[in-house]
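>>> Pasting the sequence and the predicted model now:
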Amino acid sequence: MTKPIDEQLIDLLQTDARMSHSEMSRILERPRAVITNRLEALFESGTVTVIAGWNPEFLGIRQFAHVSVETSVSDDGLRQRLAGLDSTVFASVTSGNHDMVLDLRVADQNELYSVLATIREFPGVVALNTQLYIEVIGEALLPRGAMVKPERVDDIDRTIVQLLQVDGRASYQSLSDVVHISPGAVKKRLNLLLERNLVSIGAVVSNRSLIGRAAAGIGLNVSGDGASTIAALSEQPGIEFLARVIGRFDVLLTVTAETVDALSARLDTIRGLVGVNKMESWVHLRTLKERYPVSFGGPRPFSQG
């Protein structure tokens, strides 16, 4: 069955977040005007956001954690406060054994412990369960491959990325108008940042319900180092996030599907993969925040000396 056009567009954006309308029109064999109208609807509704992000390593952010939160009350104010923490890059209201999950990114384990202590002090927070990320294998806004440390990153580079943090599909001309260099020079600078894995530009799907998609988080306990299981997971459809962790799980992932029934079938497939010993899942009911480290405001970048 052919996917609806909105889902096809999201698939293309997740392949190349800055793909042109003309190229999408060619691939999908749909009029350019239709592509433009549907993209505008996706962006204006908040279903999809295309943004740039600095490599966390470049910002001095080296500790990632997934935190499941159990609360004693159903308090949206508490949820919003947890989502609003500077170190929170992802926050979702969930079903299952916990009421909410957070992804935290900080400089080191000492800072992580301090943030967790702060969260435990919030009225209504009963318990936390924390997994430490060892390797994030798949995520829209994490560069693939090793970072190449730059000789320098100047104010023009920072401004270009800052603008792309607001609109990751901003044209080279519009960026040029702000930084006062030619569009070609803007493109060259951005390509260099991307090639060196200092910056990535990705499509983040924040409001799946508007396009009828369901999403679940999954924690797996696996045999051995899990390499073969992770390889098998990488080939499964609908995997939006995949990571190795230390904690009550060995592998964490997010899987999406067009319907709840299709999501259930994908969970059954994952449960049956060779090497999977145990699986726990939770449904993402509402995403409160999905925003990744994007500025020099708090984190410490590399010394440019």
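Happy to help now that I have it. Residues are numbered from 1 along each chain as shown.

>>> Every contact and neighbour count from this point should use C-alpha atoms.
OK.

>>> Ala127: what's it in contact with?
Val69, Glu70, Thr71, Arg120 (CA atoms under 8 Å, 6 or more residues apart in numbering).

>>> okay if I get the residues you listed as CSV plus secondary structure and neighbour count?
Formatted as CSV, the contacts of Ala127 follow (DSSP: H, G, I helix; E, B strand; the rest coil; neighbours: other CA atoms under 10 Å):
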residue, secondary structure, neighbour count
Val69, strand, 23
Glu70, strand, 17
Thr71, strand, 19
Arg120, helix, 15
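
>>> tell me which of those residues is nearest to Gly217?
Val69 (13.9 Å; CA to CA).

>>> residues touching that closest one, list them.
With CA under 8 Å, 6+ apart, Val69 has these contacts: His98, Asp99, Met100, Val101, Leu102, Val125, Val126, Ala127, Leu128, Asn129.

>>> does Val67 belong to a helix or a strand, and which?
strand 63-71 (DSSP states H and E).

>>> next, the one to line up against it:
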Amino acid sequence: MDELDEQILQELLANGRITVTELADKVGLTRISASRRMTTLLTESGVRVIGLAHPAVVGLPVMAHVSIDAATPVQGLAERIAQDHRVLFVSITAGIMSLIAEVRAQNHEELQACIEDIRNIPGVTHMRTSIYTDLLIDILHPAQIKDLVLDKLDLALIEILRQDGRTSYTTMATVLGISTGTARTRVLRLLDSGIVKIGLTWRPASQERVTRMGLGLRIQGTAAELVKSLEAIPGFTFLASSIGQHDIIATVHGTDASSALRTVDQVRAIPEVIHVETWIHLKVVKEEH
């Protein structure tokens, strides 16, 4: 990936639905060259352009972070946990625990059932759970959920964007049996209102390109007071307040271990942070948004 590719990624990060013509103007390429470069990035680099909506928008308002220790080889265990549709994220980690999973559920009963199912898998020896109370930063920042009024068509469009944030209006219209104009109007409303954000993430198979570090914080005071200090530190792609093992759970992305560690040191320097537990994501087995 060269400097021009990095520029294209930055433009996609700023506007995941940027047109090829707009992209060409911004990076100084012909339309054909810009299209070819972007297509190559999206097919070969592991980058995905997706739409992200707050979990509550898609009917999954209850979220939990689950740390799992194991007495068996973890690859097979991680793959088995990943088969559960209630588990949206599974990672093999280096740290106190062997695996990290993220569960999203319709209610607390479904969350409890999922946690019990994981606990009963042979090889699982110990689990620690923290329930998210507020999603502060997600990989694309959280969507708005205030005054939320969505119908079945909105939800269908959101699901298409979750799979591919650059899906054309014509394709959406064909899939859903609506006019292209309706698809465009509805999607622009979702984007303008902040219900859906479009941005970049990486396919799990390409995660070795980046260093991903998890942090579990114990703090003094409230998470709301601390979040402004944390948001000023570059590198966070996930930040949530929680109840349980940790007061705040965060994820830091870095181009290498050194950049991730610099972020962690900045967190440790905040007076309100009284304890930091860290883990490295060695292999992301499943990641859905």
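In hand now; what should we look at? If you're wondering where the values come from, they're calculated on a predicted model, not measured in any experiment.

>>> quick revisit: out of the contacts of Val69 of the first structure, which is nearest to Ile51 of the first structure?
Closest to Ile51 of the first structure, out of all of the contacts of Val69 of the first structure and judged by CA to CA, is Leu102, at 20.1 Å.

>>> and that closest one, helix, strand or coil?
Assigned by DSSP: H, G, I helix; E, B strand; the rest coil, the conformation of Leu102 of the first structure is strand.

>>> hmm, back to that, can you say which of the contacts of Val69 of the first structure are buried?
For the contacts of Val69 of the first structure, a neighbour count by 16 or more other CA atoms under 10 Å gives the buried set as His98, Asp99, Met100, Val101, Leu102, Val125, Leu128.

>>> ok, back up a step: mean deviation of the strand holding Val67 of the first structure from the second structure?
Taking mean CA distance after the TM-score superposition for the first structure, the mean distance separating strand 63-71 of the first structure from the aligned residues in the second structure is 0.5 Å.

>>> Which SSE is immediately downstream of that strand?
helix 76-83.

>>> Against which helices or strands is that following helix packed?
strand 88-94, strand 276-290 (3 or more CA pairs under 8 Å, 6 or more residues apart in numbering; DSSP states H and E).

>>> Where does stretch 237-244 of the first structure end up in the second structure?
Stretch 237-244 of the first structure corresponds to residues 234-241 in the second structure, going by TM-score structural alignment.

>>> What is the most widely separated pair among the contacts of Val69 of the first structure?
The widest separation within the contacts of Val69 of the first structure (CA to CA) is 14.8 Å, between Leu102 and Val126.

>>> what's the mean deviation for the helix or strand where Ile243 of the second structure lies versus the first structure?
Assigned by DSSP H and E, Ile243 of the second structure belongs to strand 236-244. By mean CA distance after the TM-score superposition for the first structure, the fitted strand 236-244 of the second structure averages 1.0 Å away from its aligned residues in the first structure.

>>> Comparing the helices and strands packed on helix 76-83 of the first structure, which comes out most buried?
Mean neighbour count (mean count of other CA atoms under 10 Å) peaks for strand 88-94 among these, with a mean of 21.

>>> show me where the stretch 1-150 of the second structure has strands.
Along the stretch 1-150 of the second structure, the stretches classed as strands by DSSP state E, counting those that start in this stretch are 47-53, 62-70, 87-94, 99-105, 124-137.

>>> Superposed on the first structure, what's the mean shift for the fourth one?
Translated: strand 99-105 of the second structure. Mean deviation of strand 99-105 of the second structure relative to the first structure after superposition (mean CA distance after the TM-score superposition for the first structure): 0.6 Å.

>>> cool, the last one as well?
In the superposition with the first structure, the average deviation recorded for strand 124-137 of the second structure is 0.7 Å (mean CA distance after the TM-score superposition for the first structure).

>>> got the angle for that strand vs strand 62-70?
150 degrees (axes from the mean of the first three to the mean of the last three CA atoms, to 10 degrees).

>>> now strand 124-137 of the second structure, how far from the centre of its chain.
15 Å (CA atoms, centre = their mean, to the nearest Å).
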